[in-house]
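*Asks:* generate a structure from the sequence data that follows.
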Amino acid sequence: MSTATTAPVDRLLYTPDEAAEALAIGRSTLYELMAAGTLKYIKLGRCRRIRRTDLERYVASLAPLPN
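*Replies:* A predicted model of the protein is given here:
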């Protein structure tokens, strides 16, 4: 019996926990970034979601370390 593997779903929206994991930062740090307006998010009812494009924009805005 063979099992077919499927590719992971390319998400458009992430929960704060998922976004923190994707960025390899702590959950509280992510909430601090959201509260400061550094990382944009949307509210769906009482839930917060972060767009994939906003995660990418945040990472692109990070300055590289000097050599």
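*Asks:* for the rest of this, base every contact and every neighbour count on C-alpha atoms.
*Replies:* Fine.
*Asks:* residue boundaries of the helices in the chain?
*Replies:* Listed in chain order, the helices of the chain (DSSP state H) span 16-23, 27-36, 52-61.
*Asks:* so which of those comes closest to Leu44?
*Replies:* Closest of these to Leu44 is helix 16-23, at 12.8 Å (criterion: CA to CA).
*Asks:* I'd like the structure of this one too, to check against the first:
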Amino acid sequence: MAVWFGLTSGQWRARVSVAGGRRLLEATRSEDLRMQIRGALEFWPTHAAQHQHRIHQRPTRL
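*Replies:* Just a heads-up that it's a prediction; the model follows:
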């Protein structure tokens, strides 16, 4: 996750990695951005990310 403040835009932004890919979140207040980050992470539970990873792994040969 990366969080930054745009001086020219006056916006807080965060790039959050979730199971479906990355999401860019924006807010005018840091508290609002924090709530958006929590919502994004709760929407994509960690077990979904692990399941997604297993699907795209190559099968192991015996």
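*Asks:* please state their TM-score.
*Replies:* Here the TM-score for the pair of chains, by TM-score structural alignment, normalised by the length of structure 2, is 0.29; 36 aligned residues with a CA RMSD of 3.9 Å.
*Asks:* out of the helices of structure 1, which one sits most buried?
*Replies:* helix 16-23 (a mean of 16; mean count of other CA atoms under 10 Å).
*Asks:* outside of that one, which residues touch it?
*Replies:* Gly26, Arg27, Leu30, Tyr31, Arg48, Arg49, Ile50, Leu55 (CA atoms under 8 Å, 6 or more residues apart in numbering).
*Asks:* list the contacts for the second one?
*Replies:* Right, Arg27 of structure 1. So Arg27 of structure 1 contacts Pro16, Asp17, Ala20 (CA under 8 Å, 6+ apart).
*Asks:* now those residues as TSV including distance to Ser61 of structure 1?
*Replies:* Output for the contacts of Arg27 of structure 1, formatted as TSV (distance: CA to CA, whole Å):
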residue	distance to Ser61 of structure 1
Pro16	19
Asp17	21
Ala20	17
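*Asks:* and the residues you listed, which is closest to Ile42 of structure 1?
*Replies:* When the contacts of Arg27 of structure 1 are compared against Ile42 of structure 1 (criterion: CA to CA), the nearest one is Pro16, at 10.8 Å.
*Asks:* ok, the residue most central in space within structure 2 - contacts?
*Replies:* Centroid-nearest residue in structure 2, with CA atoms, centre = their mean: Val16, separated by 2.3 Å. Neighbouring residues of Val16 of structure 2 by CA under 8 Å, 6+ apart: Met1, Ala2, Arg22, Arg23, Leu24, Leu25, Ile37, Ala40.
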